[in-house]
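# sequence plus predicted model, see below.
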Amino acid sequence: MPLTRTLFLPLRIISLFTLFFFAAGHIQAQQLAGDWEGKIGPYTSIIHMKWDSAQKRYTGTLDSPDQGGYGLPITDIILKQDSIVINADLIKGIALGVVTDQEKITGTWRQPSFNMDVTLNKTSGKTYRAYRPQHPLPPFPYRSQEVSYFSEDKQVRFGGTLTLPAQGNAFPAVILISGSGPQDRDGRIFDHKPFLVIADHLTRHGIAVLRVDDRGVRATKGDFANATSANFVKDVLAGVTYLKTRKEINPLKIGLIGHSEGGSIAPMVAAGNKEIAFIVLLAAPGITGKEILLTQNKAMFLSAGSDSLSVAVYMKLFERILDDCLQQSDSATASNITKQHLLEWQQSAPPEVVKQLGMQDAKAANTITAGLVKSFRQPWMQYFLTHDPAPPLTKVQCPVLAINGSKDLQVMAGPNLAAIKQALQQGGNKHFETMEMKGLNHLFQTANTGNLREYSTITETFSPQVLDIMTTWILKAVSH
């Protein structure tokens, strides 16, 4: 079940538009209070409903444990006669229908390309934790400290964890940089904690690691919604400044590890910056955000089983909307032009494809495209779509290790590694390696297909082979 933006982005798991429809019976106020659990496709989902007696209305939250999503806000829960409406704006989700009895809700879940029967059963509010054998458990053979520091302008207070080898000083250190979307210091996704696993492995081998909550997450303050990659560059630099104050850290051996969008931010920090000793790029973009979005959407739909004709027809509309949002100076104009292009597309596209995509209904189609326009016009997205990673990469002179997985459908290895290599060569960098790791997905899990549906079902959090490669490479890079 998709949790965030209305399109696929690096790292974040997203869908175009989500509708829930449930069917049947008669209920009264307060009877639905409690926890409701069911499967949305392969994902366990839990809706927590509470009755607010003062306001005479329901409130609630949504959990998707398989995707690592907990406490997602529900905007409205409306009970009217024998029907219920559940609206979750954050994930563009709407549940419509009625309850068969006080213990069960049945109905259908719809997306543009398919429908799915759904049953929610009232439960006792169980706590789910997926099996994640790589997650380290205390006691640790190293020091782990909660730390805090401020941005240069004192507007953002960061909270994170610094892990240090058990004894000694002047250690090499790395800062972990997360991919797109607000993430905590462990990089938690689908109940995996890849940054925790990476930090544990590196620190056991003599490398200090700083991992930090993103803006607006857990112990870090600040505004994430209106921030762009340019802001996140400043956040990383604040971390570098902090590490230089620690006597345990060698200030000449501070490097960066960036995943996905973080792999685009790391070169921006390191470009012309002699304070950065090395960078490791994991599933990093080498091409523009627009190119990534187009290639990943096409790959995702094909991997999900959509036929090539439907994908080609839809991608024509998708790119047209994307261009409309980039070319227009304001959202209102972009929205009006998008509606015009949607109508033209509906009239020219094969009717059977339009129907298969669920775009034949004018209201539904406009809702889908409106969601895309809203997402494409956000500050972060505008920056992402137009940012070219090549110019910063040409200015990076420190050692660089770039690794992508062969089954990564979000930031595909071939075009991105080739572009990274070309930019580094153009800039005259003599100390870099690019590697395509067979069988690994975007999260660096050993995967069958690389499809997003596998992320939560794979027990491996992060490839042990890549952990060893990074560790060996970093220790070699800082030994000179």
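That came through, no problem. Numbers count the residues shown, from 1 in each chain.

# contacts, neighbours, all on C-alpha from now
OK.

# what is the burial count for residue 479?
Counted with other C-alpha atoms under 10 Å, the burial measure for residue 479 works out to 9 neighbours.

# distance of it relative to residue 253?
Per C-alpha to C-alpha, to the nearest Å, residue 479 is found 9 Å from residue 253.

# also residue 311?
With the distance defined as C-alpha to C-alpha, residue 311 ends up 47 Å from residue 253.

# please apply the same query to residue 120.
On the measure of C-alpha to C-alpha, residue 120 and residue 253 end up 53 Å apart.

# how far away is residue 262 from residue 395?
Distance, residue 262 to residue 395, by C-alpha to C-alpha: 17 Å.

# and those two? Which one has more around it.
For residue 262 versus residue 395, the count of surrounding residues by other C-alpha under 10 Å is larger for residue 262: 27 against 20.

# name the next helix or strand downstream of the helix or strand hosting the more buried one, please.
Residue 262 is part of helix 261-270, with elements assigned from DSSP states H and E. Beyond helix 261-270 on the C-terminal side, the first helix or strand identified by DSSP H and E is strand 279-282.

# so the closest residue in space to residue 199 that isn't next to it in sequence: helix, strand or coil?
Distance criterion C-alpha to C-alpha, 6 or more residues apart in numbering; nearest residue to residue 199, sequence neighbours excluded, is residue 209 at 5.7 Å. Taken by DSSP: H, G, I helix; E, B strand; the rest coil, the conformation at residue 209 corresponds to strand.

# below is an additional structure, to be compared with the one above:
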Amino acid sequence: MKKILFLFIFICAQAVIAQEKSYTIREININEGLTGDLYQTKNTETVILLIAGSGPTDRNGNSSLTQNNALKFLAEGLAADDYSIFSYDKRVVAMINQKIPFEENPDFNHMITDAQIVINYLKNTLHYKNVIIAGHSEGSLVGMVAGKTTGSAFISLAGAGNSIDAVLKEQLIKQAPFLSDDINNILKELKAGNKVEKVNPLLASLFSPQNQPFLIEWMQYTPTDEIKKLKIPVLIINGTKDLQVSTTEAELLHKALPSSELLLIADMNHVFKNIIKDADNMKSYNDINMPLHPDLVKGIVTFLRKHKL
């Protein structure tokens, strides 16, 4: 009996070890500004490219303000299902690490170019046949534009449907209605391509001189227009507890491209966490141990397998 029990424990231990070793993580330097992790599985045909959201966000989905491992956990979850993953630090992260002055901050179009460089590297250097582009938040628009001719499928993770000026207008006025005139005037000028010299001190951080060129370029793109250009399978995902991008934005994208698939995940927030108590929503942005919502990886894998990817 003891021998049988020992054998059972040994088999279980070996199964756990095998599961842990279903993928390896290899850091890759594409160029001096682009470094990321390849979660390499036995699947040598398909790779999923994760593009991070707003701000100086790294390959794990973290920044100096938030530490939640959203992209790290997503990469691990998908790799466990035998999908190779590549997630990279945004160029601004390298600039911070190398102490490059922020007056040289890359513009929005540079982020699109960077994503295209990564896609080409995955296809031409690592020789993946299928590159699935999954962009989170701001990265959704970046991925739409960057991969419209080279991606095999596109996944929008909490991506906006409206242009960023409309999104900012709604968010900022909701938070500070007493600044509505200032907000409207600034956004109107930036949308027209004009820099704004005099900014209310309460809005100075967001609309700083360094940020304005970036915002001007970003405002020239409308996600509902860009998604129409995609001729590949598209999955649009949003959580019902997302405080930053509402499900209405996902529905706008789906309406713009009716052939897309829409997945609204109950109780998932902007950083892919399962929120039962509303009080835990913001706390989850700085909880590196809180796991992903269980339906996220499941939904992505179901979509990819449906399309034989």
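In hand now; what should we look at? Computed from a predicted model, the values in this text were never measured in an experiment.

# related to what we said a few turns ago, can you tell me which residue in structure 2 aligns to the residue nearest to residue 199 of structure 1?
Aligning on TM-score structural alignment places residue 209 of structure 1 opposite residue 85 in structure 2.

# all strands of the stretch 201-350 of structure 1, in order?
If you assign secondary structure with DSSP state E, counting those that start in this stretch, the strands in the stretch 201-350 of structure 1 sit at 208-212, 249-259, 279-282.

# just to revisit the earlier point, which one of residue 311 and residue 253 of structure 1 is surrounded by more residues?
Remark: of residue 311 of structure 1 and residue 253, residue 253 carries more neighbours, 22 against 19, as counted by other C-alpha under 10 Å.

# sec struct for the closest residue in space to that one that isn't next to it in sequence, please.
The shortest distance from residue 253 of structure 1 to any non-neighbouring residue, by C-alpha to C-alpha, 6+ apart, is to residue 172 (4.8 Å). The local conformation at residue 172 of structure 1, judged by three-state DSSP, is strand.

# show me the contacts for residue 172 of structure 1.
The neighbours of residue 172 of structure 1, taking C-alpha atoms under 8 Å, 6 or more residues apart in numbering as the test, are 206, 207, 208, 249, 250, 251, 253, 254, 255, 478.

# 6 Å instead, please
The neighbours of residue 172 of structure 1, taking C-alpha atoms under 6 Å, 6 or more residues apart in numbering as the test, are 207, 250, 253, 254.

# would you turn those residues into JSON lines with distance to residue 406 of structure 1?
Below are these laid out as JSON lines (distance: C-alpha to C-alpha, whole Å):
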{"residue": "207", "distance to residue 406 of structure 1": "28"}
{"residue": "250", "distance to residue 406 of structure 1": "35"}
{"residue": "253", "distance to residue 406 of structure 1": "30"}
{"residue": "254", "distance to residue 406 of structure 1": "29"}
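
# from those, pick the one nearest residue 380 of structure 1.
The shortest gap between residue 380 of structure 1 and any of the contacts of residue 172 of structure 1 belongs to residue 254, at 27.4 Å (C-alpha to C-alpha).

# need the counterpart of that closest one in structure 2.
Structural alignment (TM-score structural alignment) places residue 254 of structure 1 against residue 131 in structure 2.

# surely that match and residue 151 touch.
Yes - with contact taken as C-alpha atoms under 6 Å, residue 131 of structure 2 and residue 151 are classed as touching, separated by 5.4 Å.

# show me where the stretch 101-250 of structure 1 has helices.
Listed from the start of the chain, the stretch 101-250 of structure 1 has helices (DSSP state H, counting those that start in this stretch) covering 194-204, 229-243.

# deepest of those helices, which one?
When these are scored by mean count of other C-alpha atoms under 10 Å, the highest mean neighbour count falls to helix 194-204 (a mean of 23).

# average offset between it and structure 2?
Between helix 194-204 of structure 1 and its aligned partner residues in structure 2, the average distance after superposition works out to 1.3 Å, using mean C-alpha distance after the TM-score superposition for structure 1.

# for that helix, the distance to its chain's centre please.
Taking the mean C-alpha point of helix 194-204 of structure 1 and that of its whole chain, the gap between them comes to 20 Å (C-alpha atoms, centre = their mean, to the nearest Å).
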